[in-house]
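Engineer: sequence-free structure coming up:
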């Protein structure tokens, strides 16, 4: 986030530095260029303590200012789990029930996270039904079930509804008879994260079966309850996803080598959603709410949120042991 007070670095955790800026003429309600964030937004998202909020408020900062996406400082404090700042904003009169992004207030967001105690007893707190609580509990359990070691390294996963292995292989343009059962591409990475797929030959004794290297294949396919799973870079191709999702639904997650991940949902040949677990969608689907997209205060990885979300969308579920150890059908590289 760019500094609303210009490009000069600012230590938002130091109340004295913030106070000095204010008394020397800085505008407590200045706006950053793109997101239209105020100094209060800047402070709470960089985990500034409540003392900094107090200083800004004392100099006239608007506690309910909304940025370009509709987020108030209190909503950002809740999203980032900044308890000290949230407490200070509430003391200063910030409205916990003011509708923010997609109509959900900071307090409503807070009631589903680690700051619940700050909002549960406030006047105007909404009643959350047992059914809502149960849905959130189940979603959190699904997220937790996907908290694995990171084997991703740029590979993609796609879950396809109600399609078996042979049909999925055919939609990939390959012949099922030429797609042998082989080790999961994740097995070697799990056993040795630094393994060179194109390097050492297998040390297993020759049992008469052909030996394959992950380098022989461009994708892997395997059946799961509710459909099938596609592993490999091909899963992020728009033209391929359009073809694979004709007459059904598909969700794919792309794991970026830089550490981020992206989710794409398809239905009957058309992409219907693009999202990122690290960011809060401007117009979120209910399942994105449930699976903690953009909720930095929640103790879960972006990868786990993404996998839980695509499971919720497709009904296809995998587990770590299956991903690493269950054999998969290897789809040979073009021309192989």
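Structural biologist: Looks like it came in fine. Small disclaimer: the values here were computed from a predicted structure and weren't measured. Numbers count the residues shown, from 1 in each chain.
Engineer: Going by C-alpha atoms from here, please, whenever you check contacts or count neighbours.
Structural biologist: Fine.
Engineer: Name all residues that make contact with the closest residue to residue 276 other than its chain neighbours.
Structural biologist: Nearest residue to residue 276, sequence neighbours excluded (Cα to Cα, 6 or more residues apart in numbering): residue 262, at 4.7 Å. Residues in contact with residue 262, defined by Cα atoms under 8 Å, 6 or more residues apart in numbering, are 253, 254, 255, 256, 274, 275, 276, 277, 306.
Engineer: repeat for residue 275
Structural biologist: Residue 275 is in contact with 262, 263, 264, 281, counting by Cα under 8 Å, 6+ apart.
Engineer: rerun at 7 Å
Structural biologist: Taking Cα atoms under 7 Å, 6 or more residues apart in numbering, we find residue 275 in contact with 262, 263, 264.
Engineer: and the comparison structure, right after this:
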């Protein structure tokens, strides 16, 4: 990492510092096992991007299957994207799931970021509808604190059916009011058996703003009989943890909703990963086809607060 010692994320916005390092011999193609241009494209300034782009051996070099231009689009850095294109980057180079940075940008906040060649397809009608739904869902949920929250987003059933499947009982209103004043004053054994259940368009959401129980295999198995859902735990220690459960069977686990597309994603998954990057709750809702009109089903007050049976929810 010769020449890059001491570089921080903020450094990629300091044109003078980066230029001085490059002039002193820093390698424009190598930083900490990756490419400096990729770091600058996603987190830096257009001036730093232009400086690096003029010195690299390949402005479209790949890192984990994507170019620096892909990173600029993914992080909503249109000025960085323009600087890369001015340096020769190709907006239409297919990358994850066959998507190119240019085509992906059509689904973003600056759809006219690149001039679209005649031979390049735009978004299909289905993709346009997905983008519209995604924008509406992200806007409806808004920004809110959800760290430490466990969720089960379940398709096709309402709150009453979810309560029946969980064999839960409505919580006493007076004791629930005391609990909600400060859930963390209660023991974990007790708080992990209290959850909120709310009907939303498309299905229902089971929430626990102080714990993980709704996302556990046992809870998800009970809730998804004959249907499917997405479990999410916003782990304060390790980040968002997701799972897909279909008809009581875990289909995928150890997922990272809100983290953006992955190299092995399908075209549909890449689009969803882009639309819901940094929006893990929206991703979970969208996967289950839920269309909440606010964050209430996640943060409370829930339609019904319930007490769950004292079971081992880590077992199906």
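Structural biologist: That came through, no problem. Predicted, not measured: the structure shown is a model, and the values here were computed from it.
Engineer: ok, which stretches of structure 1 are strands?
Structural biologist: 156-161, 181-182, 217-224, 227-231, 249-255, 261-267, 270-275, 328-332 (DSSP state E).
Engineer: quick one: the fifth one to structure 2 mean distance?
Structural biologist: It stands for strand 249-255 of structure 1. Taken over the aligned residues, the distance from strand 249-255 of structure 1 to structure 2 averages 1.7 Å (mean Cα distance after the TM-score superposition for structure 1).
Engineer: In structure 2, which residues correspond to that strand?
Structural biologist: Using TM-score structural alignment, strand 249-255 of structure 1 lines up with residues 228-234 of structure 2.
Engineer: Ok, which of the strands of structure 1 comes nearest residue 302 of structure 1?
Structural biologist: Closest approach to residue 302 of structure 1 among these (Cα to Cα): strand 261-267, 6.9 Å.
Engineer: returning to what we had before: which of the contacts of residue 275 of structure 1 are also in contact in structure 2?
Structural biologist: Of the contacts of residue 275 of structure 1, the ones still in contact in structure 2 (both residues aligned by TM-score structural alignment, their matches' Cα atoms under 7 Å) are 262, 263.
Engineer: Could you point out which of the strands of structure 1 sits nearest residue 313 of structure 1?
Structural biologist: strand 249-255 (7.1 Å).
Engineer: quick check: angle from the closest one to strand 270-275?
Structural biologist: With axes from the mean of the first three to the mean of the last three Cα atoms, to 10 degrees applied, the angle from strand 249-255 of structure 1 to strand 270-275 works out at 40 degrees.
Engineer: Can you tell me what sits against strand 249-255 of structure 1?
Structural biologist: 152-161, 235-236, 261-268, 306, 310, 314.
Engineer: just stretch 300-312 of structure 2 next, same as before
Structural biologist: Contact partners of stretch 300-312 of structure 2, identified using Cα under 7 Å, 6+ apart, comprise 166-171, 193-198, 296.
Engineer: so how far is the first residue of it from its last?
Structural biologist: End-to-end span of stretch 300-312 of structure 2 (Cα to Cα, to the nearest Å): 25 Å.
Engineer: And the contacts of stretch 112-131 of structure 1?
Structural biologist: Against stretch 112-131 of structure 1 from outside (Cα under 7 Å, 6+ apart): 83, 107, 110, 111, 298.
Engineer: one step back: output the contacts of stretch 300-312 of structure 2 in TSV; the columns should cover neighbour count and distance to residue 19 of structure 2.
Structural biologist: Listed next are these as TSV, based on neighbours: other Cα atoms under 10 Å; distance: Cα to Cα, whole Å:
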residue	neighbour count	distance to residue 19 of structure 2
166	19	60
167	13	64
168	18	62
169	15	64
170	16	63
171	17	62
193	19	57
194	26	56
195	27	54
196	26	54
197	29	55
198	24	54
296	15	48
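Engineer: Sort out which one of those residues lies nearest residue 68 of structure 2 for me.
Structural biologist: Residue 68 of structure 2 lies nearest to residue 296 out of those, by Cα to Cα, at 37.8 Å.
Engineer: ok, now how distant is the nearest residue to the closest one once chain neighbours are set aside from residue 43 of structure 2?
Structural biologist: Spatially, and ignoring its direct neighbours in sequence, residue 296 of structure 2 is nearest to residue 302 (6.8 Å; Cα to Cα, 6+ apart). Applying Cα to Cα, the value for residue 302 of structure 2 to residue 43 of structure 2 is 38 Å.
Engineer: All set now, cheers.
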